[in-house]
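Q: the amino acid sequence is not available; the structure is as follows:
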């Protein structure tokens, strides 16, 4: 949800695992699976979330500028210069509108390590969730078949160690970011890739997903050629409502700046 939304100039949201029921959805990884939503903007996303939850209630209105930590050098891979400029613009616009902006401090968990734990967990659980499909390999895409073969090779000790690494990283992350409402980071490496051969790298979503954190793509930015670019906000587990409130505030600030 996060990367496709960035490519399309809309809002994307992945909820804290367990927020919504997954009845009727074919699972891949029971630890990582969570319902995702797409909407025109973050305000619409908040309305959609409120309608899906029971009892339904109106989402909270933005209650003022949030406190955000900007995580530029995630170590997850290279970013397009246009995405670097978009992240800078989002942070600058938020600061000008009154947000408290903090640069990522030292001592934060290694996101590449958490992304590696994500890959281990997903492969291990997918190989077991799709064991029936594995019996008909000719009907599977090469990418999916490779994932299942990889999962077969992951031992249970390594799988449990990956779960422990992700859980420890989540604890360390928010201990370092006390007083901050959300993390501001790239939603994708850059604009949508050309052609149909690839949907782009998902690496900028993997660490947050491994740690069970809700995230939202905030639209409103673009390359010089007009291709959409999104930044993402990531919040604490079960802090989804405040996450979407912060997202609506940032989106409004970006759109107000563009309209000037």
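A: On my side now, so go ahead. Since the structure is predicted, the reported quantities are computational estimates derived from the model, not experimental observations.
Q: for the rest of this, base every contact and every neighbour count on C-alpha atoms.
A: OK.
Q: so residue 73 sits in a helix?
A: No: with DSSP: H, G, I helix; E, B strand; the rest coil as the criterion, residue 73 is coil rather than part of a helix.
Q: how close does it get to residue 101?
A: Computed as Cα to Cα, to the nearest Å, the residue 73 to residue 101 distance reads 16 Å.
Q: all helices of the protein, in order?
A: Per DSSP state H, the chain carries helices over the ranges 2-8, 42-52, 81-96, 111-129, 131-134, 142-153, 156-176, 206-210, 240-259.
Q: any idea which of these is most buried?
A: Stretch with highest mean neighbour count among those: helix 2-8 (a mean of 25; mean count of other Cα atoms under 10 Å).
Q: which other helices and strands contact that helix?
A: Counting contacts by 3 or more Cα pairs under 8 Å, 6 or more residues apart in numbering; DSSP states H and E, helix 2-8 packs against strand 11-14, strand 215-222, strand 228-234.
Q: ok, and here's another one to check against it:
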């Protein structure tokens, strides 16, 4: 039997269903792998009992001849932004340390109902604010990858860095992520895995700790396109508890996978050829065009003229929404309470938030509060919303000429931890190719393409029309089949 931890979602599900191995054997193998990978710091909390209980339930169902569900017997990692009943949920922040919800997020409940089990809660950038997984109160996540000839700790990307690290290191077959401005796609690209942000509203936000409510969207991270399709099918669906949830049937994305792109047009946005983009990334983009041509697609040039304004607009809209959402963390109802001797209510608010929030979270709250203030609202926030509309209109015009868009996922490969800490603007530029699709609420996916001269993974991004996750997955599958990406990090942990 192959090493069980080398198997992905589909292989585990089908193997459990046909009796090749038991779900309990799978859960035990991954629980051991998680325990042995403490140096990655991918998990904030591990829940081996949850994984085993779900596995035993799957094995019992099989013994009774019942349907196991589309995730039956698959243990996964859960980003610690999703509320999990009876299990600490922190958003990687000191202000929520020790908070144990009495309820389950809609997305995690759907996964458990589909037969999945939980290996633990995955580390992330605090409140999902970051691109390197260095803002977590619980310490940096290490990428399992290293540059050739170097032992320097590398970034797994952010904010879903615990998710990307765990999947790439083979200590979880898949994991949930959330994407506000690239937080599924960028870490997927950095660690050589797949990740898809679905159309805004496709997955419920209920029970997910909010960062920027008009942008946040949950999605799957896994080793290949097929596994992402399966997991997204389990996660998606209408939820009356989320006012932004799409009241649409969930397509059978797994059954609809097809790498034949005959008759499809793939757009190449000229504005994405930006200064500072790594030459090897541009080369992989050219290779991606050839792969899609080989799959039968026609390559066409498109224009997204407002791309250069998307990133600054995002860093106004997202912090503005964050400053509003994070006002609820005040030391009154739950989480941290810092009450100095003789302090009044205002003093408690100030002390709690000063002690509970990290520097990056404070930075974004300050920016957000500033751009929403009376004297600056129209100058910043209103203008940013106008830019957001223009970015959406750019995509609409482009999709009149093509079925999907191919672009790099990131401007560079992964970088050493600590190398950009003193330069938040350069850190923010990591999301330059990811943010436009987020502002427009479009489905977008990163698929591993190749490794660079340092031996680090590079990803390609496919952006699709609203609700066309199938088209995105199919183009991703076409790239996956031609790239033949099978590189794995060498185990050092």
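A: Great, that's in hand. Model, not experiment: these values are computed from the prediction.
Q: picking up where we left off before, between the helices of the first structure, which gets nearest to residue 224 of the first structure?
A: helix 81-96 (7.9 Å; Cα to Cα).
Q: mean deviation of that closest one from the second structure?
A: Its matched residues in the second structure lie on average 1.4 Å from helix 81-96 of the first structure after superposition (mean Cα distance after the TM-score superposition for the first structure).
Q: before we move on, back to that, when residue 73 and residue 101 of the first structure are compared, which one has more neighbours?
A: residue 101 (19 against 14; other Cα atoms under 10 Å).
Q: ok, and the closest non-adjacent residue to the counterpart of the more buried one in the second structure?
A: In the second structure, the residue paired with residue 101 of the first structure is residue 299, using TM-score structural alignment. If the residues on either side of it in the chain are set aside, residue 299 of the second structure comes closest to residue 266, at 5.0 Å by Cα to Cα, 6 or more residues apart in numbering.
Q: map the one you found onto the first structure.
A: Counting by TM-score structural alignment, the partner of residue 266 of the second structure is residue 68.
Q: residue 354 of the second structure now?
A: With TM-score structural alignment defining the correspondence, residue 354 of the second structure maps onto residue 137 in the first structure.
Q: likewise for residue 222 of the second structure?
A: Match for residue 222 of the second structure (TM-score structural alignment): residue 39.
Q: its match contacts residue 10, correct?
A: Yes: using Cα atoms under 8 Å, residue 39 of the first structure is in contact with residue 10, at 6.3 Å.
Q: ends of stretch 150-157 of the first structure, how far apart?
A: 15 Å.
Q: show me what that stretch is in contact with.
A: By Cα atoms under 8 Å, 6 or more residues apart in numbering, the surrounding residues in contact with stretch 150-157 of the first structure are 120, 122, 123, 124, 125, 126, 127.
Q: could you redo the last one with a cut-off of 10 Å?
A: By Cα atoms under 10 Å, 6 or more residues apart in numbering, the residues outside stretch 150-157 of the first structure that reach it are 119-128, 131, 144-146, 159, 162.
Q: relative to residue 450 of the second structure, how far out is the counterpart of residue 8 of the first structure in the second structure?
A: Applying TM-score structural alignment, one finds that residue 8 of the first structure aligns to residue 191 in the second structure. Between residue 191 of the second structure and residue 450 of the second structure the computed distance is 11 Å (Cα to Cα).
Q: mutual contacts of those two, please.
A: 456, 457, 458, 459.
Q: quick one: which of those is nearest to residue 475 of the second structure?
A: The closest of those to residue 475 of the second structure turns out to be residue 459 (Cα to Cα; 13.5 Å).
Q: alignment lookup: that closest one to the first structure.
A: Superposed on the first structure with TM-score structural alignment, residue 459 of the second structure falls opposite residue 230.
Q: give the contact list for its match.
A: When contacts are counted by Cα under 10 Å, 6+ apart, residue 230 of the first structure is found next to 2-12, 83, 86-87, 90, 185-188, 190-191, 216-222.
Q: the second structure: which residue goes with residue 209 of the first structure?
A: Using TM-score structural alignment, the equivalent of residue 209 of the first structure in the second structure is residue 438.
Q: surely its match meets residue 197?
A: Yes: in this structure, residue 438 of the second structure is within contact of residue 197 by Cα atoms under 10 Å, at 8.5 Å.
Q: buried ones in stretch 258-277 of the second structure?
A: By neighbour count on 16 or more other Cα atoms under 10 Å, the buried set for stretch 258-277 of the second structure is 258, 259, 260, 261, 264, 265, 266, 267, 268, 269, 272.
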